[in-house]
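Q: The amino acid sequence is not available; the structure is as follows:
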């Protein structure tokens, strides 16, 4: 696909075949994603959103069954424009879909009081037209979610994966744990520069504070062990398909020790990974000066 041309991907297919994984994948690729949109609203969405977000992904399935007939009229009209439109249809064998419904303990949306198989058969009938018109059909019966994500990333970026990002965050425990952290390390066992009058108003971004924090044998040893651990862990997270890994380093106020270590870890891995450094409570640190 030409990158400057507006793009629309329509995600459809059987319930339980992987549409949620697909939507998450397109979000990672920078698409503006909308789930369960009535097809008649598609032109309005493209008109409003397409000006600022040229890549749009929309999931349409039997939850919008009252609008299914209107979809094909809208779809044919869209194909007459300069909008690059592709339809992705996700399917799976009946036995696999039944198993997935039983594992999730959900009822089928088309058979809330009947067996999942009855709903699956009804859905296949309703979606026949979608399957026939789809440019890309993926049977997920024997595909794990990670493999599906990898395939979509490869297909819709022409073989180029989005960068894996390591977000290194400093924070203060007194301001609360970061809810989005994958790994949290507590630095409160190290000597605290807060109790040194001339260092108290400074932060870990200042050389005097960083030198003080890193001068202690336990700080040097912990840093070495932390680097060794991260050298092992980061590739494992990347291999599992994560697009971002958040490493949080905390001290009491998020001002001295955590910032020092976050800066050091960011520099340590800067040549290996795409690093984003965030000092979450730096605003508090400046206020406390």
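A: Yep, that arrived. What you see is a predicted model; the values in this text were computed from it and never measured. Numbering: from 1, shown residues only.

Q: CA atoms for contacts and neighbours, from now on please.
A: Noted.

Q: Counting neighbours, what do you get for residue 59?
A: Residue 59 has 22 neighbouring residues, counting by other C-alpha atoms under 10 Å.

Q: List the contacts of residue 133.
A: Residue 133 is in contact with residue 87, counting by C-alpha atoms under 8 Å, 6 or more residues apart in numbering.

Q: so how far is residue 12 from it?
A: To residue 12, residue 133 is 11 Å away according to C-alpha to C-alpha, to the nearest Å.

Q: Quickly list what's touching both of these two.
A: residue 87.

Q: the strands in the stretch 1-150 of the chain, which residues?
A: 7-13, 32-35, 55-59, 84-91, 136-139 (DSSP state E, counting those that start in this stretch).

Q: Can you tell me the element the residue in the chain sticking out farthest from the centre falls in?
A: In the chain, residue 197 marks the outermost C-alpha relative to the chain mean, sitting 43.1 Å out by C-alpha atoms, centre = their mean. Using DSSP states H and E, residue 197 falls within no helix or strand.

Q: next helix or strand past the longest helix along the chain?
A: What stands out as the longest helix in the chain, according to DSSP state H, is helix 217-239. Using DSSP H and E, the helix or strand that follows helix 217-239 towards the C-terminus is strand 244-251.

Q: try this one side by side with the last:
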């Protein structure tokens, strides 16, 4: 690896290349999880057109290898030079490599012919590919040897190189909801808040929501609230690093109550602040409040 971190500009164009079987797809997926727009195997001659029009709104990850229609060593190096002249975004060439025995094992597992030798031996295809790519490797901004890396470890290496400042590696969505309408699709963990005393039965609180201070104070005054809240924060802080190490990029935690307007909303808001203070990237969605806000949709 020739650079420890490649992310000085807000927008980046990362070109990922290397021999077949070195982990290009895994790296592209990792960049996509970091918020990059991922484009794989676009012909080299079409890539400069991505810069036509308004400035980039997102960073771009481009997968390029010998399968590209007009791929040559000269064409790829020229492309890098062209992009660097045409954009203020940081342009980086990431080269993934691996030992020949590892590439042979990985490629054999796919049972597909090598693109450089469709009717010949796998070794012959790899030899031609390495000869074609040697000049590109020497030109690359970062070289990662994936021989002894698991997919999770490769994702970590890509994250270290290209993640934005302050990126935690795991995005947490807190989703409050009403059990009357069911648990939201795709949640990873659910905490039931229905045992807490219900502001709905207080006339002055019924029309408010869990985002209001009066409702928060009412919920937190329940003797069972603080032990419950401390335990769900402790459990989350224990599990979030484990989910991150497993390679998970997004985690959704559901918080439910009867109507999805008071208790679950208040707990989600407080939980979001607590996790954000511990350095996690948190977003919050209140499903029933969103539903109530839509024209023609009533609440409970």
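A: Everything's here; your move. Predicted, not measured: the structure shown is a model, and the values here were computed from it.

Q: List the TM-score for the superposed pair.
A: Superposed pair, TM-score by TM-score structural alignment, normalised by the length of the first structure: 0.77. Supporting alignment: 280 aligned residues with a C-alpha RMSD of 3.6 Å.

Q: re earlier: would you turn the strands of the stretch 1-150 of the first structure into TSV with distance to residue 221 of the first structure?
A: Shown next, in TSV, are the strands of the stretch 1-150 of the first structure (distance: least, C-alpha to C-alpha, whole Å):
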stretch	distance to residue 221 of the first structure
strand 7-13	51
strand 32-35	45
strand 55-59	48
strand 84-91	51
strand 136-139	50
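
Q: Show me the one of those strands that comes nearest residue 160 of the first structure.
A: Taking C-alpha to C-alpha, strand 55-59 is the member of the strands of the stretch 1-150 of the first structure nearest to residue 160 of the first structure, at 16.4 Å.

Q: what's the mean distance for that closest one versus the second structure?
A: In this overlay with the second structure, the average offset of strand 55-59 of the first structure from its partner residues is 1.8 Å by mean C-alpha distance after the TM-score superposition for the first structure.

Q: quick check: angle from that strand to strand 7-13?
A: Orientation note: strand 55-59 of the first structure sits at an angle of 20 degrees relative to strand 7-13 (axes from the mean of the first three to the mean of the last three C-alpha atoms, to 10 degrees).

Q: Could you name the helices and strands sitting against strand 55-59 of the first structure?
A: strand 7-13, helix 19-28, strand 32-35 (3 or more C-alpha pairs under 8 Å, 6 or more residues apart in numbering; DSSP states H and E).

Q: how close does the residue nearest the centre of the second structure sit to residue 13 of the second structure?
A: Nearest to the geometric centre of the second structure sits residue 33, at 2.3 Å (C-alpha atoms, centre = their mean). Between residue 33 of the second structure and residue 13 of the second structure the distance is 15 Å, computed by C-alpha to C-alpha.

Q: coming back round to it: between the strands of the stretch 1-150 of the first structure, which one is nearest to residue 288 of the first structure?
A: Nearest to residue 288 of the first structure, of these and by C-alpha to C-alpha, is strand 32-35 at 39.9 Å.

Q: buried set for that closest one?
A: For strand 32-35 of the first structure, the neighbour count (16 or more other C-alpha atoms under 10 Å) marks 32, 33, 34 as buried.

Q: so where is it in the second structure?
A: Aligning strand 32-35 of the first structure against the second structure (TM-score structural alignment) gives residues 37-40.

Q: By how much does that stretch deviate from the first structure on average?
A: Compared with the first structure after fitting, stretch 37-40 of the second structure has a mean deviation of 1.7 Å; criterion: mean C-alpha distance after the TM-score superposition for the first structure.
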